[in-house]
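Participant: with the sequence up front, the predicted model follows.
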Amino acid sequence: MGSDERSSDQQPAERPQAPDESGDTLRMGSPRPSLVVRGAGRYEVLLVLLAMVLVLSPIVSTALEPVIIALLGGVLVYALWTSRAAIGVVWVATGLALACVLSSAVAPVWIGSSRVVYALVSITLSIGAIAAIVTHLTRRRSATSATLAGAVAIYLLLGLIFADVYLCLAQLSGVAFFAQTASPTSVAYLYFSYTTLTTVGFGDLTAGTDPGRMLAVVEALMGQLYLVTIVAFIVATRRPRTRS
């Protein structure tokens, strides 16, 4: 009988739950996955890198253009890597990014044909990054800070995509996109895209063609609907990391 009492007292300790791939079981004080781990979901780092691309974008019209092209390509590849995209997709994206960097040393990025090629590659990689981030985030059972960072990263990638679409529209149609200037820089497209996405609309640059105006309307609607639905929902349901 004494052995039965001892056995009843010695209940097996509950094994701690290991963090799963989605990161839902991460607790306060537990180490974050390393930046180099595939599928780590380090979207706060991705946000910083995207901000660096925007700040350094004027370099694209100088002799240091391969630097900003390499940075943008690296950021988009990292977006695929940290969101656990298929390894084949990551390798293809890396090859495209390297090809753009090498070709930028031969054909300046401000040449029309080069700008279209770089823009199309950027659109392709950005769409792939958004798809990978969405897939990775939907595996989570609850909204966390990483989920919010990933949603904001998607928002910034949308602005980048529309900037490249505007550039391609102007180059392929042969008609100036802006009513104020016939030879805009890549920074002008980025500036117009993000002021449209955020519905700031300073008015110093406006679309000068009907297709451009309609694309701007679509971007403005997407930007506002995304903020008031997806991002607002994540903020409202975000679960802070609990103490272990």
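Facilitator: Structure's in. What do you need?
Participant: please make it C-alpha for all contacts and neighbour counts, starting now.
Facilitator: Fine.
Participant: can you point out the buried residues in the helix or strand that contains residue 150?
Facilitator: Secondary-structure assignment from DSSP states H and E places residue 150 in helix 145-173. Residues 145-171 are the ones in helix 145-173 that count as buried (16 or more other Cα atoms under 10 Å).
Participant: could you check the angle the strand or helix carrying residue 222 makes with helix 145-173?
Facilitator: Residue 222 belongs to helix 210-226 when assigned by DSSP H and E. Put simply, helix 210-226 runs at 180 degrees to helix 145-173, going by axes from the mean of the first three to the mean of the last three Cα atoms, to 10 degrees.
Participant: please point out which parts of helix 210-226 sit buried.
Facilitator: 212, 216, 219-220, 223, 226.
Participant: which secondary structure elements does it contact?
Facilitator: Under the contact definition 3 or more Cα pairs under 8 Å, 6 or more residues apart in numbering; DSSP states H and E, helix 210-226 sits against helix 145-173, helix 186-197.
Participant: mind running it again at 6 Å?
Facilitator: For helix 210-226, the contact count by 3 or more Cα pairs under 6 Å, 6 or more residues apart in numbering; DSSP states H and E identifies helix 186-197 as packing neighbours.
Participant: and the helix it packs on with helix 210-226, angle?
Facilitator: Using the same axes, to 10 degrees: helix 186-197 against helix 210-226 is 50 degrees.
Participant: what is helix 186-197 packed up against?
Facilitator: Checking 3+ Cα pairs under 6 Å, 6+ apart, helix 186-197 ends up next to helix 145-173, helix 210-226.
Participant: one step back: closest to residue 127 among the buried residues of helix 210-226?
Facilitator: Closest to residue 127 out of those is residue 219 (14.8 Å), distances taken as Cα to Cα.
Participant: what sits against that closest one?
Facilitator: Counting by Cα atoms under 6 Å, 6 or more residues apart in numbering, residue 219 makes contact with residue 197.
Participant: what comes up buried for whichever strand or helix holds residue 67?
Facilitator: Taking DSSP H and E as the criterion, residue 67 maps to helix 65-82. Residues of helix 65-82 classed as buried: 65-82 (neighbour count, 16+ other Cα under 10 Å).
Participant: right, and the helix or strand after that helix?
Facilitator: Beyond helix 65-82 toward the C-terminal end (DSSP H and E), the next one is helix 87-104.
Participant: who are the packing partners of that following helix?
Facilitator: helix 65-82.
Participant: 10 Å instead, please
Facilitator: On a contact count with 3 or more Cα pairs under 10 Å, 6 or more residues apart in numbering; DSSP states H and E, helix 87-104 meets helix 65-82, helix 112-138.
Participant: redo the ones you listed as a markdown table? Include distance to residue 50.
Facilitator: Below are the helices and strands packed on helix 87-104 laid out as a markdown table (distance: least, Cα to Cα, whole Å):
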| stretch | distance to residue 50 |
| --- | --- |
| helix 65-82 | 7 |
| helix 112-138 | 11 |
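Participant: put this next to the previous one:
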Amino acid sequence: MTMNLFSVFDPSTLYIMNNWVSILLWLIFFPSIFWLILGRMNIMYFYFIKYIVSEFKPLLLKSSFVLLTIISVFMFIMFNNVLGLFPYIFCASSHMSLTLSLALLSWVTLMIYGWINNYKNLLIHLIPQGTPGFLMPFMVLVETISNIIRPITLSVRLCANMIAGHLLISLLSTSLISSTLYMSGFLIFGEFALMILETAVAFIQAYVFSMLFTLYSSELSY
């Protein structure tokens, strides 16, 4: 039972041979800039991007060049989370191999940029303002550890939330097969409500990952 439940996260047990190709499916939904007249989906996509930019831009007043990268990361994660809810599409964002790679790449890039261009600001953040003198060595240790584990917390947060939702959907689906006619109605309603919730979680997790990336970037500019 447990092996069958977790097999949805194993790329070798699904029907599609090369499941990691699902990472590239989000490119299909990108609007073409060469279209003369924008379709309804393109207009909705444009206003959605405009709203996301208005959310992140105030946090990056002095380093707005990072905004394009953050929006790209947001769209990449969001499309992978949403597409992973469709049948027979592999959910790549539920794997640590993808989330940890993305988080490590983002974190290492920010660290390299920060230590080269603004190392004084990074050292200042190790000791919060108003810290007593006898606590300064302890605070440096705590802040250093919290900075090092940032990519781990970013990746685990995204991966764990996607796994939890898919497991609940799989549990309800397997229960629906062996349930009675009376219970099937409740299970179908629960499955429908859970799918709506997971769609919201797909957007929220992409937003949380990108927002934390934005906050980490803003530390390099003050």
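Facilitator: Yes, it's here. As the structure is a prediction and not an experimental result, all values here were calculated from the model.
Participant: can you calculate the TM-score here?
Facilitator: The TM-score (TM-score structural alignment, normalised by the length of the second structure) is 0.33; 111 aligned residues with a Cα RMSD of 4.8 Å.
Participant: returning to what we had before: mind putting the helices and strands packed on helix 186-197 of the first structure into a markdown table with distance to residue 6 of the first structure?
Facilitator: As requested, these are exported to a markdown table (distance: least, Cα to Cα, whole Å):
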| stretch | distance to residue 6 of the first structure |
| --- | --- |
| helix 145-173 | 45 |
| helix 210-226 | 59 |
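Participant: nearest to residue 234 of the first structure among the ones you listed would be which one?
Facilitator: That would be helix 145-173 among those, by Cα to Cα, at 6.2 Å.
Participant: report the angle between the axes of the closest one and helix 65-82?
Facilitator: 130 degrees.
Participant: what angle do helix 145-173 of the first structure and helix 112-138 make?
Facilitator: Angle between the axes of helix 145-173 of the first structure and helix 112-138 is 160 degrees (criterion: the same axes, to 10 degrees).
Participant: for helix 145-173 of the first structure, packing partners?
Facilitator: helix 43-56, helix 65-82, helix 112-138, helix 186-197, helix 210-226, helix 232-237.
Participant: try it again at 8 Å.
Facilitator: Helix 145-173 of the first structure packs on helix 43-56, helix 112-138, helix 186-197, helix 210-226, helix 232-237, going by 3+ Cα pairs under 8 Å, 6+ apart.
Participant: buried residues, the second one. List them.
Facilitator: Counting neighbours by 16+ other Cα under 10 Å, one finds that the buried residues in helix 112-138 of the first structure are 112, 114-116, 118-123, 125-134, 136-137.
Participant: then the third one?
Facilitator: Judged by neighbour count using 16+ other Cα under 10 Å, the buried positions of helix 186-197 of the first structure are 186-197.
Participant: dump the residues you listed to TSV, plus distance to residue 52 of the first structure.
Facilitator: TSV is the format used below for the buried residues of helix 186-197 of the first structure (distance: Cα to Cα, whole Å):
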residue	distance to residue 52 of the first structure
186	16
187	14
188	17
189	17
190	13
191	15
192	18
193	17
194	15
195	18
196	20
197	19
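Participant: which single one of those is nearest to residue 96 of the first structure?
Facilitator: residue 186 (19.7 Å).
Participant: can you give me the distance of the closest one to residue 88 of the first structure?
Facilitator: 30 Å (Cα to Cα, to the nearest Å).
Participant: I'd say residue 79 of the first structure and residue 127 touch.
Facilitator: No. Between residue 79 of the first structure and residue 127 there is no contact under Cα atoms under 8 Å: 10.8 Å.
Participant: helices of the second structure, start to end?
Facilitator: 2-6, 40-56, 67-83, 96-117, 119-124, 136-148, 150-177, 181-218 (DSSP state H).
Participant: what helices and strands are in contact with the third one?
Facilitator: This points to helix 67-83 of the second structure. helix 40-56, helix 181-218.
Participant: distance of residue 111 of the second structure relative to residue 117 of the second structure?
Facilitator: From residue 111 of the second structure to residue 117 of the second structure the distance is 10 Å (Cα to Cα).
Participant: more neighbours: the two, which one.
Facilitator: residue 111 (19 against 12; other Cα atoms under 10 Å).
Participant: picking that back up, can I get the buried residues of helix 210-226 of the first structure in JSON lines with distance to residue 51 of the first structure?
Facilitator: What follows is those, written out as JSON lines (distance: Cα to Cα, whole Å):
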{"residue": "212", "distance to residue 51 of the first structure": "25"}
{"residue": "216", "distance to residue 51 of the first structure": "22"}
{"residue": "219", "distance to residue 51 of the first structure": "20"}
{"residue": "220", "distance to residue 51 of the first structure": "20"}
{"residue": "223", "distance to residue 51 of the first structure": "18"}
{"residue": "226", "distance to residue 51 of the first structure": "19"}
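Participant: from the residues you listed, which single one is nearest residue 98 of the first structure?
Facilitator: residue 219 (29.4 Å).
Participant: okay, that closest one and residue 235 of the first structure: tell me how far apart.
Facilitator: Where residue 235 of the first structure is concerned, residue 219 of the first structure sits at a distance of 22 Å (Cα to Cα).
Participant: likewise for residue 53 of the first structure?
Facilitator: Distance from residue 53 of the first structure to residue 235 of the first structure, by Cα to Cα: 26 Å.
Participant: of those two, which one has the most company?
Facilitator: residue 53 (18 against 14).
Participant: please name the residues that touch the more buried one.
Facilitator: 68, 71-72 (Cα atoms under 8 Å, 6 or more residues apart in numbering).
Participant: quick one, what contacts residue 157 of the second structure?
Facilitator: Neighbouring residues of residue 157 of the second structure by Cα under 8 Å, 6+ apart: there are none.
Participant: residue 7 of the first structure is nearest to which of the helices and strands packed on helix 87-104 of the first structure?
Facilitator: Taking these one by one with Cα to Cα, helix 112-138 is closest: 43.9 Å.
Participant: buried deepest among the helices of the second structure, which one?
Facilitator: helix 67-83 (a mean of 20; mean count of other Cα atoms under 10 Å).
Participant: right, I'll leave it there.
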